[in-house]
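J.: This is a predicted model, with the sequence first.
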Amino acid sequence: MARCKCSGRAMCLCLLPFLMMSHLLVYIVVTIFVAMSYTPEPKPLPLPLHFIAPGASSNSGALASHPLHAFWNLRLVEGALWNRLQHLKDRENNPILRGNTTGGRGSGTEITTVHENNNSLCKPDHRLVSQLPDFNTMPEQMKDFVLSMHCRNYTLLMNHPDLCNRQDIVPEAPMLLMAIKSQVGNFENRQAIRETWGRNGWVHEEAGGKRWKVRTIFLLGRQDITTGPHPDLEALLQLESSLHKDILQWDFRDTFFNLTLKDLLFWDWLTVHCPQAHFVFKGDDDVFVRTNALLDYLREHYAPRQRTTKKIKDDFLAGDVITNAWPSRQPTAKYYIPESFYKGVYPTYAGGGGVVYSAALAMRLRVVSQWVSLFPIDDVYMGMCLQRLGVSPSHHPGFLTFDLPEANREKPCAYRKVLLVHKRSPKEMLTLWRDLKSPPAEC
């Protein structure tokens, strides 16, 4: 048998067929492996295209980390109702796919009618119950939220459209509009706020410098009478509203999981009736705010921002910033969110006891909220909207949403650097206001 003698260049020609065969064999093996390991992505359950639903504290003193994920997320998180609904919204509002050039950074004037659904149609809707296998074992507040997911527009029962332009004061844009979330029966809380830190009119900075116009408005829903026997307080509320002219009330049940509606509806009201305000404080009616000190802080941001870019003014929000928080999975907890409803970590957000932000940001939040499915916890929902705007909230150590150490709560000197503290009863508000009027000299 003849033998092939290969050397140099001839060696390559002799081995070429074997090399080609070996590459072909590797390609065949890899193709078979990929085909065997491939599992097609399960097709999500069909959901309505136009669905709309009614941690740890940072101490860095700096801006929170920039959102890591883009608003227009095309990856679906399986197995949770909210995530699937939001996935549809992200695809529907993707500016690349839809040619939308606003990118969520509008001034709030691009859309004339924010909410198109009519309040008369807001009846319980059971179509999404089948998407939640554990619906029957959920707490009542979670069930109610799911059943009213299709509603976010409600009739304004009490309104004071001239609150920011009253004739009894000098016509000047409010430096600060204080929007306080309250409930029908909390008469004492509202009155204590009016007499202390929430006074309407001209308020001096703590340092005794410039005075600023401050307006206060209370945000209410309809009295929730489903939790037990309650007296009908609507007549008293009407009297209070006519006397103080500082109450906004909408026709929805005032429950904990409906607090998000107050943000949305207030942003609508602000856009129409008080767009000239410079800053907005949003808080609960059981907090105490050192308004004079807050004005000092806002002046530092207001004066230079008049000479800076619009984007910087649009991005201002400060409070007690919470990062790396996960949903509570304890069914008996106030903040319980079932895994079947939401999966994943919460975005960075500011604690809902009280935050302050520019009115310009409120206009942008109003617009982007249309692209974010509503969430039962209001401060988390605002964090979701901020994330989709690419805005990082700024932590301020003076926002004590978890209160002072117990040993310091009765010491006026302990409040020197506090802007907000939670929580305080009406009596405690009045006492603290009196004590802080003339703090001890040794402070």
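T.: Looks like it arrived, so ask away.

J.: from here on, contacts and neighbour counts on C-alpha atoms
T.: Will do.

J.: wait, residue 385 sits on residue 365?
T.: Yes: between residue 385 and residue 365 there is a contact under C-alpha atoms under 8 Å: 6.4 Å.

J.: Looking at the two, which is more packed in?
T.: The neighbour comparison of residue 385 against residue 365 (other C-alpha atoms under 10 Å) goes to residue 385, with 27 against 24.

J.: Which secondary structure elements does the host helix or strand of that one sit against?
T.: Assigned by DSSP states H and E, residue 385 belongs to helix 378-389. Counting contacts by 3 or more C-alpha pairs under 8 Å, 6 or more residues apart in numbering; DSSP states H and E, helix 378-389 packs against helix 259-273, strand 349-350, helix 359-368.

J.: what about the nearest residue to residue 198 once chain neighbours are set aside, neighbour count?
T.: Spatial nearest neighbour of residue 198, chain neighbours left out: residue 216 (6.1 Å); criterion: C-alpha to C-alpha, 6 or more residues apart in numbering. Residue neighbour count, defined by other C-alpha under 10 Å, stands at 23 for residue 216.

J.: Specify the local secondary structure of residue 216.
T.: Applying DSSP: H, G, I helix; E, B strand; the rest coil to residue 216 yields a three-state assignment of strand.

J.: Am I right that residue 371 is in contact with residue 87?
T.: No: with contacts counted by C-alpha under 8 Å, residue 371 stays clear of residue 87, the gap being 10.4 Å.

J.: in a strand, that's where residue 288 is, yeah?
T.: Yes: counting by three-state DSSP, residue 288 is found in a strand.

J.: Count the residues that sit near it.
T.: Around residue 288 there are 30 residues (other C-alpha under 10 Å).

J.: try this one side by side with the last:
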Amino acid sequence: MKCQLSLPLLLPPLLLCLEPPSPDNATARAAPPPRHPLQPPYPYPYRFLLNEPHKCRGGPPFLVLLVASQPGDTAGRATIRQTWGNESSVPGVSILRLFLLGLHPVFGRELRGTLEEESRLHRDLLQQDFLDTYNNLTLKTLMGMEWVTRYCPEAAYVMKADSDVFLNLDYLVRRFLLPPKKNFITGYVYRNTGPIRHPAYKWYVPREVYPNNTYPPYCGGPGYVFSGDLATKIYMVAQKLPLINMEDSFVGICLHALGIGVTHSPMGVFNMYWLQYKKCRFSRLVMVHHYQPQDVLAIWPDFQQTKCPR
């Protein structure tokens, strides 16, 4: 039996043992292991059903904001456009907003016309033909990386955000992104965490999908920001790595393969837990998790009015 190192970009490496060719068929090869149901096929030629390929032709934006959204959440997207996702929310800074969608697992055909009309009206929807499920969030993020790579590679920064957050783009830009950087990514940083192996949890990752006991450092999925050059680097290295169903952890795996570290942000600036709204506290935060769009809509007028001491 011959043994060879596999997954050389992960630490520690895995040792896979392959049966030698049978004597009567010297060209026989070991069949690849079957793909686990939690491991979506990738690389795979997913098609853009909704696309905005010309958005950056007028010049690269300072920030591309990629918002993970569910296909049926028309009201949530409308609220985000009015609040933290407004492209004019940071005076003097060019922001480009795009929502990331897959196909609704049940009502994909029924939603088609509604989404096409929304796309014609707002020109901010990206959709590919994979099912929009929790375990396919990695595909959704990689769709955003693919779009930046193909159509907007000169963007200074990219931010990936979930739809259930409060986001303070003005504080993010002025406190953390000036002057522009390269090979930069920050958010709420996780270190020395590992896969959850119990199938009862939605974060379940079996050993067949990811065999190592720990993940490389990564930024929590509700919201993280990275320099534009990293979008292409992450997208390209993702073509060579086994996909896992945890989107944020997979981005960390890609960074590890690239030899690029994550940058810590000050404690609590990217907040992964719900906080009660207080204007002057929120003015010094980039993100607060577990704020649904309707919650943000309720606090946004107050957040926009009075100024807090710097």
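T.: Great, that's in hand. Not measured: the values here are computed from a predicted model.

J.: Mind checking the TM-score on these two?
T.: Superposed pair, TM-score by TM-score structural alignment, normalised by the length of the second structure: 0.85. Supporting alignment: 294 aligned residues with a C-alpha RMSD of 2.9 Å.

J.: which residue numbers in the second structure go with the biggest helix by length in the first structure?
T.: Using DSSP state H to define each element, the first structure has its longest helix at helix 9-37. For helix 9-37 of the first structure, there is no aligned range in the second structure, judged by TM-score structural alignment.

J.: and that helix, how far out from the chain's middle?
T.: Relative to its parent chain, helix 9-37 of the first structure has a centroid offset of 57 Å by C-alpha atoms, centre = their mean, to the nearest Å.

J.: Now the element after that helix, going C-ward?
T.: strand 56-57.

J.: Report the next helix or strand after that following strand in sequence order.
T.: helix 81-92.

J.: Need the winner for burial among the helices and strands packed on helix 378-389 of the first structure.
T.: Highest mean neighbour count among those (mean count of other C-alpha atoms under 10 Å): strand 349-350, with a mean of 30.

J.: what sits against the aligned partner of the residue nearest to residue 198 of the first structure in the second structure?
T.: Here residue 216 of the first structure is matched to residue 97 in the second structure, going by TM-score structural alignment. Applying C-alpha atoms under 8 Å, 6 or more residues apart in numbering, we find residue 97 of the second structure in contact with 64-67, 85-87, 124.

J.: how about 7 Å then?
T.: Neighbour list for residue 97 of the second structure: 64-66, 85, 87, 124 [criterion: C-alpha atoms under 7 Å, 6 or more residues apart in numbering].

J.: Between these, identify the one with the most neighbours.
T.: Most surrounded of these: other C-alpha under 10 Å gives residue 66, at 29 neighbours.

J.: So that residue, which state does it fall into?
T.: Put simply, residue 66 of the second structure is strand when judged by three-state DSSP.

J.: any idea how far it is from residue 206 of the second structure?
T.: 28 Å (C-alpha to C-alpha, to the nearest Å).

J.: Which parts of the second structure are helices?
T.: Along the second structure, the stretches classed as helices by DSSP H are 74-82, 108-122, 137-151, 169-176, 228-238, 247-258, 279-282, 293-305.

J.: In the first structure, what stretch matches the fifth one?
T.: Residue correspondence for helix 228-238 of the second structure in the first structure, counting by TM-score structural alignment: residues 359-369.

J.: So for the first structure, the centremost residue is which one?
T.: In the first structure, the residue lying closest to the centroid (C-alpha atoms, centre = their mean) is residue 382, at 1.0 Å.

J.: which ones are touching that one?
T.: By C-alpha under 7 Å, 6+ apart, the contact set of residue 382 of the first structure is residue 349.

J.: In the second structure, what sits opposite it in the alignment?
T.: Here residue 382 of the first structure is matched to residue 251 in the second structure, going by TM-score structural alignment.

J.: can you check residue 272 of the first structure too?
T.: So, by TM-score structural alignment, residue 272 of the first structure is matched to residue 150.

J.: Kindly report the same for residue 197 of the first structure.
T.: Match for residue 197 of the first structure (TM-score structural alignment): residue 84.

J.: Okay, the residue nearest to its match when sequence neighbours are not counted and residue 225 of the second structure: tell me how far apart.
T.: Spatial nearest neighbour of residue 84 of the second structure, chain neighbours left out: residue 167 (5.6 Å); criterion: C-alpha to C-alpha, 6+ apart. Going from residue 167 of the second structure to residue 225 of the second structure by C-alpha to C-alpha gives 12 Å.

J.: Who has more neighbours out of these two?
T.: Remark: of residue 167 of the second structure and residue 225, residue 167 carries more neighbours, 26 against 22, as counted by other C-alpha under 10 Å.

J.: Trace the more buried one over to the first structure, please.
T.: Match for residue 167 of the second structure (TM-score structural alignment): residue 289.

J.: And for residue 125 of the second structure?
T.: Match for residue 125 of the second structure (TM-score structural alignment): residue 247.

J.: For its match, give me its contacts.
T.: 158-159, 217-219, 241 are the contacts of residue 247 of the first structure under C-alpha under 7 Å, 6+ apart.

J.: The closest residue to it other than its chain neighbours: neighbour count?
T.: Excluding the flanking residues, the one nearest residue 247 of the first structure by C-alpha to C-alpha, 6+ apart is residue 218, at 4.9 Å. Other residues near residue 218 of the first structure come to 22 when the count uses other C-alpha under 10 Å.

J.: What is the neighbour count of the closest residue to residue 42 of the second structure other than its chain neighbours?
T.: Once flanking residues are discounted, residue 42 of the second structure sits nearest to residue 243: 6.6 Å by C-alpha to C-alpha, 6+ apart. By the criterion of other C-alpha under 10 Å, residue 243 of the second structure has 23 neighbours.

J.: wait, doesn't residue 243 of the second structure sit right on residue 39?
T.: Yes: counting by C-alpha atoms under 7 Å, residue 243 of the second structure sits close enough to residue 39 to count as a contact (6.2 Å).

J.: Which residue is the nearest non-sequential neighbour of residue 366 of the first structure?
T.: The shortest distance from residue 366 of the first structure to any residue other than its chain neighbours is 5.7 Å, reached at residue 267 (C-alpha to C-alpha, 6+ apart).
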